[in-house]
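**Q** here you go, sequence then predicted model.
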Amino acid sequence: MNIILHELKSNLKGFIIWAVSLGLLFWVASFEYEFMANSQEIAAAMESFDFLFEALAGTMVDITTPEGYLSLVSIYIYLPLAIYSGLLGSNIIAKEERDKTAEYLFTLPVKREKVILNKLVVALFYTVIINVVLLTITYFAFGQLGTSSSYNAFVFNMALGVLLTQLIFMGLGMAVSAILEQYKKAGSITIGILMGTFMLSILIGLTDKIDFMKYFTPFKYFSVDLMLEGDFKLIFIIIAFVLIIGSISSVFYFYKKRDLFI
């Protein structure tokens, strides 16, 4: 319990900075939606940019509705929250070596497995909390002109989809930190993989020729066009849980075997 409280306190500042910054970003973006919703001319003009809709939203959407406009700017939800969770997972494992506290921590009568378990609990806690906080802000920000059952369902589905995407990259970040001997590179490698899969998802949205590669990017497992339809595909759910469980299991396996830099 002391380790959990310590980790909660250590990661609280970062959580607050991310939550406040992204919350403000989402709220400001909602003002742009209010302008779009009241201007049919701009909405009609935007329809000519069908390639943009295909790349960002996966399908043509009506940007005069809250769910339509939110799906178009959902990149500002999926990507930042995935980055937050990826860095959280990476840093929460590497921080003992970075802060030179590994020697003290592991001289305590606590097994490495328990330390990792406590860190995992904290990482899961902050990942879920930032998802709930920011999707709640998003719900009220974009729904201020009125909501509907389709909007309510979409925000709920997207919250689940984003959360699963976050958990994939959280697990990846933890696994990279546990496996790498050079802990300082863990965060950059995690973000490199994340951005690579994100760019792949954008390319898939631009051309059908590489649609088969959607299985290699978590950003396509619960993409916004699927969330608009409430379509959680079984194959992607299975792949997501395999990646999450596999990466977290690898943390327990590799971390207890590696030499720590103290």
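**A** Perfect, thanks for sending it.

**Q** from here on, just use CA atoms for contacts and neighbour counts.
**A** Will do.

**Q** can you pull the contacts of Leu105?
**A** Contacts for Leu105 (C-alpha atoms under 8 Å, 6 or more residues apart in numbering) come out as Glu96.

**Q** can you do 10 Å?
**A** When contacts are counted by C-alpha atoms under 10 Å, 6 or more residues apart in numbering, Leu105 is found next to Ile3, Glu96, Lys111, Arg112, Val115.

**Q** which of the residues you listed are buried, as a PyMOL select command?
**A** Buried residues within these, by 16 or more other C-alpha atoms under 10 Å, are selected in PyMOL with:
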select buried, resi 3+96+112+115
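
**Q** pull out the buried residues from the lengthiest helix in the chain.
**A** Using DSSP state H, we find that the single longest helix of the chain is helix 2-37. In terms of neighbour count (16+ other C-alpha under 10 Å), helix 2-37 has its buried residues at 3-4, 7-8, 11, 15, 18-19, 22-23, 26-27, 29-30, 33-34, 36-37.

**Q** from memory Ala240 sits against Pro218, does it?
**A** Yes. The pair Ala240 / Pro218 is scored as a contact, 7.5 Å apart, by C-alpha atoms under 10 Å.

**Q** give me the common contacts of these two.
**A** Contact criterion C-alpha under 10 Å, 6+ apart; residues shared by Ala240 and Pro218: Leu164, Thr165, Ile168.

**Q** the longest helix of the chain - contacts with which helices or strands?
**A** On a contact count with 3 or more C-alpha pairs under 10 Å, 6 or more residues apart in numbering; DSSP states H and E, helix 2-37 meets helix 40-46, helix 66-72, helix 75-98, helix 112-142.

**Q** sec struct for Thr147, please.
**A** Here Thr147 takes the coil state, with states given by DSSP: H, G, I helix; E, B strand; the rest coil.

**Q** ok, structure two:
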Amino acid sequence: MTLFRLECKTHTKTLLIWTIVVALLTLGLVSLFPAMKDMGLQQMDLKSMPKEMLKAFNLSDMAAFATIKGYFGYEFQYVMIATGIFAAMLGTNALSREESEGTITYLYAQPISRASIVSSKMLANALIYSLYWVVSMVVAFLVCLIFKESGASVSDLFKGFSQLTFTGWIMGLTFLGVGFLLSSLLSSNKSATSLSLGLVFLTFILGVVGKLKDTFKTLVYFSPVDTALPSAIFKSGIQWNYVWTDLIVLVLSVLLTFWIYRRKDLKA
């Protein structure tokens, strides 16, 4: 419990910074909706672009941009990428930071097993991510209510946000779990940021490639971001095949993290 509290305290400042920045970014993006709607964004001529390309970048239904759900669904996908980076950074820093900063010596002196170290850190970081995500989604929902078009259904919007909140939570936990797995293999957190960026952008690109051609469709399953793609969630609801894939990756990452860390030669 002491380690759990210490881990939460360590990330309190990071949590506040990320939450505030994402909230302001969401406010800024959504506040542009009335102006973009009046400009007739949905009438943009994209006929020259291949349909597969439009689908890959979630631009296939430009008419949806006339609604707050359609506009938010497209704009917020970039926030989802940032969210994945945040979750991955929490994971990749969690275990490797102790060795890198020399605080592993303090943990050695405590009556705590390696399994307890991993579980405490996982729970703490999962809580940090969950708080960030819930607050971010509440802010996004309220902002969308303020700037929604007249006649938009509040209940329909709430349903879409509820589904997005769930799938986004699963997406973030998946990146967090894979980050922990990478952290269990590292002896320093110096490369944690670059690994987090690489992990998220690589999987996102795999998702884009998977949507370009049916031959590569299976690549989408390697993209946790596509599990919680706002435009897809608002249009078709939860894609459970992607959710189950993420959950399998999450469970395997957690189990492998425990297995590797228990056998790791830690440096004091």
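**A** Noted; the coordinates are in hand. Computed from a predicted model, the values in this text were never measured in an experiment.

**Q** report the TM-score for the pair.
**A** In this superposition the chains share a TM-score of 0.90, using TM-score structural alignment, normalised by the length of the first structure; 261 aligned residues with a C-alpha RMSD of 2.2 Å.

**Q** which residue is the nearest non-sequential neighbour of Ala19 of the first structure?
**A** Closest residue in space to Ala19 of the first structure, ignoring its immediate chain neighbours: Ile130 at 6.3 Å, by C-alpha to C-alpha, 6 or more residues apart in numbering.

**Q** that neighbour pairs with which position in the second structure?
**A** Residue correspondence, TM-score structural alignment: Ile130 of the first structure in this structure matches Tyr132 in the second structure.

**Q** for that match, the count of nearby residues, please.
**A** 23 (other C-alpha atoms under 10 Å).

**Q** re the thing from before, for the contacts of Leu105 of the first structure, which one is nearest Ile42 of the first structure?
**A** Glu96 (52.1 Å; C-alpha to C-alpha).

**Q** list the contacts of the counterpart of the closest one in the second structure.
**A** Matched across to the second structure, Glu96 of the first structure falls on Glu98, judged by TM-score structural alignment. Each residue near Glu98 of the second structure by C-alpha under 10 Å, 6+ apart is listed here: Ile104, Thr105, Tyr106, Leu107, Ser187, Ser188, Asn189, Leu266, Lys267, Ala268.

**Q** skipping adjacent residues, who's closest to the counterpart of Leu185 of the second structure in the first structure in space?
**A** Aligning on TM-score structural alignment places Leu185 of the second structure opposite Ile179 in the first structure. Here the nearest residue to Ile179 of the first structure in space, its sequence neighbours aside, is Phe254; by C-alpha to C-alpha, 6+ apart that works out to 5.8 Å.

**Q** also Ser85 of the first structure?
**A** Met170 (4.7 Å).

**Q** tell me how far Glu229 of the first structure lies from Gln40 of the first structure.
**A** Separation of Glu229 of the first structure from Gln40 of the first structure (C-alpha to C-alpha, to the nearest Å) stands at 24 Å.

**Q** also Ile262 of the first structure?
**A** 62 Å.

**Q** ok, now Thr138 of the first structure?
**A** Separation of Thr138 of the first structure from Gln40 of the first structure (C-alpha to C-alpha) stands at 23 Å.

**Q** tell me which of the two has more neighbours.
**A** A count of neighbours by other C-alpha under 10 Å puts Thr138 above the other of Thr138 of the first structure and Gln40, at 23 against 13.

**Q** so what's the more buried one up against?
**A** 22-27, 29-30, 70, 77, 132, 144, 155.

**Q** any idea which residue sits dead centre in the second structure?
**A** Gly84 (3.0 Å; C-alpha atoms, centre = their mean).

**Q** what sits against that residue?
**A** For Gly84 of the second structure, the contacting residues are 78, 90, 168-169, 171-176, 196-197, 199-201, 204, 224-225, by C-alpha under 10 Å, 6+ apart.

**Q** map it onto the first structure.
**A** With TM-score structural alignment as the criterion, Gly84 of the second structure pairs with Ala82.

**Q** any idea how far its match is from Tyr76 of the first structure?
**A** Counting by C-alpha to C-alpha, the gap from Ala82 of the first structure to Tyr76 of the first structure is 10 Å.

**Q** do Leu134 of the first structure as well
**A** Between Leu134 of the first structure and Tyr76 of the first structure the computed distance is 11 Å (C-alpha to C-alpha).

**Q** pick out whichever of these two has more residues nearby.
**A** Ranked by neighbour count (other C-alpha under 10 Å), Leu134 of the first structure and Tyr76 place Leu134 first, with 21 against 15.

**Q** these two touch, right, that one and Ile16?
**A** No. If you go by C-alpha under 10 Å, Leu134 of the first structure and Ile16 don't touch, sitting 11.4 Å apart.

**Q** about what we covered before: max pairwise distance over the contacts of Leu105 of the first structure: which two?
**A** Every pair of the contacts of Leu105 of the first structure checked by C-alpha to C-alpha; the farthest is Glu96 and Lys111, at 14.7 Å.

**Q** without its sequence neighbours, what residue ends up closest to Leu243 of the first structure?
**A** Using C-alpha to C-alpha, 6+ apart and skipping the chain neighbours, the partner closest in space to Leu243 of the first structure is Ile168 (6.3 Å).

**Q** thank you kindly, that will do.
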